[in-house]
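Participant: Build me a model from this:
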Amino acid sequence: MSSLTVYHQSSPEAPNKLLNQAEDIASTLAAVGVQFTQLPVAVPVQAGSAVEEVIAACRGQLDQLMSEQGFASFDVLSQRTEPRYQHGPRTSLPTAQRYGVAHLHYCLAGRGLLCLHIDDYVYALLCEKNDLVLLPAATLHWFDTGEQPRVTLLRLFDSAQLPLAEPADDALVASIAGLDDCLTAATPY
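Facilitator: Here you go, the predicted structure:
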């Protein structure tokens, strides 16, 4: 189930709000210019599928989204690792970034944690299959796939060529609970 946790940047250890109803998530994100909706994946794909397989399976929906929304380029993130027997400390953190163009995240399989740093708040959205998130240009964000990634994600961009992400230094990346923390915490994730 998708969920949204909202943190004030002055207290990233204590969430201000935890939402798990799609309507509540959509209205909270809309207030900061981000669109959230859900669109059933027409042809199921597996997390970690080859990029070519993902594109072939979703070609119809991909073309429809691109024409309806005016997107001109896309890429695919498809990762899956097998569970490990021992969990050690996290060895790397996601990188905060922004794009100069609007872009859409469409979760096709698995899950990931999309964090948005907007004004004084961080919006940590647990994205699952069927979630669409439209980010305005220049939105500071990071996407956490966890220590054992299991996700397939389409990203559609409002530019003819795939844009380069502008890395950003955001100290909050290390302060906000990551995907693995969310999944093991006693919260309703």
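Participant: From now on I want contacts and neighbour counts done on CA atoms only, so please keep to that.
Facilitator: Fine.
Participant: Skip the chain neighbours and tell me the closest residue to Leu114.
Facilitator: Phe143 (4.5 Å; C-alpha to C-alpha, 6 or more residues apart in numbering).
Participant: Tell me the first helix or strand C-terminal of the helix or strand hosting the one you found.
Facilitator: Using DSSP states H and E, the element containing Phe143 is strand 140-144. Downstream of strand 140-144, the next assigned helix or strand under DSSP H and E is strand 150-157.
Participant: How far off centre is that following strand?
Facilitator: 8 Å (C-alpha atoms, centre = their mean, to the nearest Å).
Participant: cool, stretch 107-125 as well?
Facilitator: 5 Å.
Participant: Around the residue nearest to Leu114, how many other residues sit close by?
Facilitator: Using other C-alpha atoms under 10 Å, Phe143 has 22 other residues around it.
Participant: now do Ala96
Facilitator: 21.
Participant: Please enumerate the helices of this structure.
Facilitator: 22-30, 51-69, 172-175, 179-184 (DSSP state H).
Participant: Please convert these to CSV, extending it with mean neighbour count.
Facilitator: CSV is the format used below for the helices of the chain (neighbours: other C-alpha atoms under 10 Å):
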stretch, mean neighbour count
helix 22-30, 16
helix 51-69, 15
helix 172-175, 15
helix 179-184, 16
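Participant: can you tell which of those helices is closest to Ala160?
Facilitator: helix 51-69 (11.2 Å; C-alpha to C-alpha).
Participant: Outside of the closest one itself, list whatever touches it.
Facilitator: For helix 51-69, the external contacting residues (C-alpha atoms under 8 Å, 6 or more residues apart in numbering) are 41-45, 71-73, 76-78, 156.
Participant: To check against the first, give me the structure of this:
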Amino acid sequence: MSDLTVYLESDARRPELRTADPALMAAHLAHIGILFERWNADTPLPASADANAVLDAYAVPIGRLKDARRFCTADVVRVTLQTEGVASLRAKFLNEHTHDEDEARFFVEGAGAFYIHLDNRVFRVVCEAGDLLSIPAGTPHWFDMGATPCFTTIRFFGRPDGWSATPTGDTIAARFPFFGPDTAQAA
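Facilitator: A predicted model of the protein is given here:
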């Protein structure tokens, strides 16, 4: 289930807010410049679906977002336990970092958690199929796909070569709960 949990950056044990209401999530995140929307993600995709099949299945909403937010390209990331190097892939995004352009993802299948560090708070956004999240350029954040990842996302880019992560050097991510079946709803 999609979920927003807000913590003081100094206390990962006691959330200030927790909600699974998509309208409240969107409104609360909008106050810090984060776009959260619910899209229709009911197109069934076989396990064998490649990136082109995923992009074709969601061509209309992809086109709308690209036009509205001036993204020039999109790609697909599909991660399962069978993905080669899944543990190192997870570790790559578990440290706080920024990007020099917006990071936008639409979850087609599965789930993952974004942790956004702004205004002396950490906003954990658990995204699932149907969730679109866009984090503005320069916003400190990290992503946890969980110890047993299973998700497909469409990523959007403003440059043809995509973006790269710039580590902030802050160790804050180590103080917050990991994403997973036992931690998605409990902190």
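Participant: And the TM-score between them?
Facilitator: The TM-score (TM-score structural alignment, normalised by the length of structure 2) is 0.84; 180 aligned residues with a C-alpha RMSD of 2.6 Å.
Participant: just to revisit the earlier point, okay, and which of the contacts of helix 51-69 of structure 1 map to strands?
Facilitator: Per DSSP state E, strands hold the following members of the contacts of helix 51-69 of structure 1: 73, 76-78, 156.
Participant: ok, of those residues, which come out buried?
Facilitator: 73, 76-78, 156 (16 or more other C-alpha atoms under 10 Å).
Participant: Report the two of these separated the most.
Facilitator: Greatest spatial distance in those: Ser73 and Ser78, 16.9 Å, computed using C-alpha to C-alpha.
Participant: For burial, what's the neighbour tally of the closest residue in space to Thr168 of structure 2 that isn't next to it in sequence?
Facilitator: Sequence neighbours aside, His97 is the residue nearest to Thr168 of structure 2 in space, at 5.1 Å (criterion: C-alpha to C-alpha, 6+ apart). The number of residues packed near His97 of structure 2 is 22, by other C-alpha under 10 Å.
Participant: what does Val133 of structure 1 give?
Facilitator: Neighbour tally, Val133 of structure 1, other C-alpha under 10 Å: 21.
Participant: Provide a list of residues in contact with it.
Facilitator: Per C-alpha under 8 Å, 6+ apart, neighbours of Val133 of structure 1: 34-37, 104-106.
Participant: In strands only, show me those residues.
Facilitator: 35-37, 104-106.
Participant: Turn the buried ones among the residues you listed into a named PyMOL selection, would you?
Facilitator: Entered in PyMOL, the line below selects the buried ones among these, by 16+ other C-alpha under 10 Å:
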select buried, resi 35+36+104+105+106
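Participant: Now do the contacts for Trp39 of structure 2.
Facilitator: By C-alpha under 8 Å, 6+ apart, the neighbours of Trp39 of structure 2 are 130-132.
Participant: Need the residue closest to the centroid of structure 1.
Facilitator: Closest to where the C-alpha atoms of structure 1 average out (C-alpha atoms, centre = their mean) is Leu114, at 3.4 Å.
Participant: Starting from Gln161 of structure 1, give me the distance back to it.
Facilitator: According to C-alpha to C-alpha, to the nearest Å, Leu114 of structure 1 stands 23 Å off from Gln161 of structure 1.
Participant: ok, now Arg80 of structure 1?
Facilitator: Taken as C-alpha to C-alpha, the span from Arg80 of structure 1 to Gln161 of structure 1 is 27 Å.
Participant: same check, this time on Val51 of structure 1
Facilitator: 18 Å.
Participant: One more: Ser67 of structure 1?
Facilitator: Relative to Gln161 of structure 1, and taking C-alpha to C-alpha, Ser67 of structure 1 is found at 16 Å.
Participant: do the same with Ala42 of structure 1
Facilitator: Ala42 of structure 1 is 26 Å from Gln161 of structure 1, by C-alpha to C-alpha.
Participant: of these two, who's got more company?
Facilitator: For Ala42 of structure 1 versus Gln161, neighbours defined as other C-alpha under 10 Å are more numerous around Ala42 (13 against 10).
Participant: you'd agree the residue nearest to Thr168 of structure 2 is up against Pro167?
Facilitator: Yes - here His97 of structure 2 lies in contact with Pro167, judged by C-alpha atoms under 8 Å, at a distance of 4.1 Å.
Participant: contacting residues around Ala30 of structure 1?
Facilitator: Phe36.
Participant: repeat that with 10 Å
Facilitator: 24, 36, 134 (C-alpha atoms under 10 Å, 6 or more residues apart in numbering).
Participant: Looks like the second one contacts Cys107 (just checking).
Facilitator: No - with contact defined as C-alpha atoms under 10 Å, Phe36 of structure 1 does not count as touching Cys107 (11.7 Å).
Participant: Overlap in contacts, the two.
Facilitator: By C-alpha under 10 Å, 6+ apart, the residues touching both Phe36 of structure 1 and Cys107 are 131-133.
Participant: What separation do you get for Gly63 of structure 2 and Ser48 of structure 2?
Facilitator: With C-alpha to C-alpha as the criterion, Gly63 of structure 2 and Ser48 of structure 2 are 24 Å apart.
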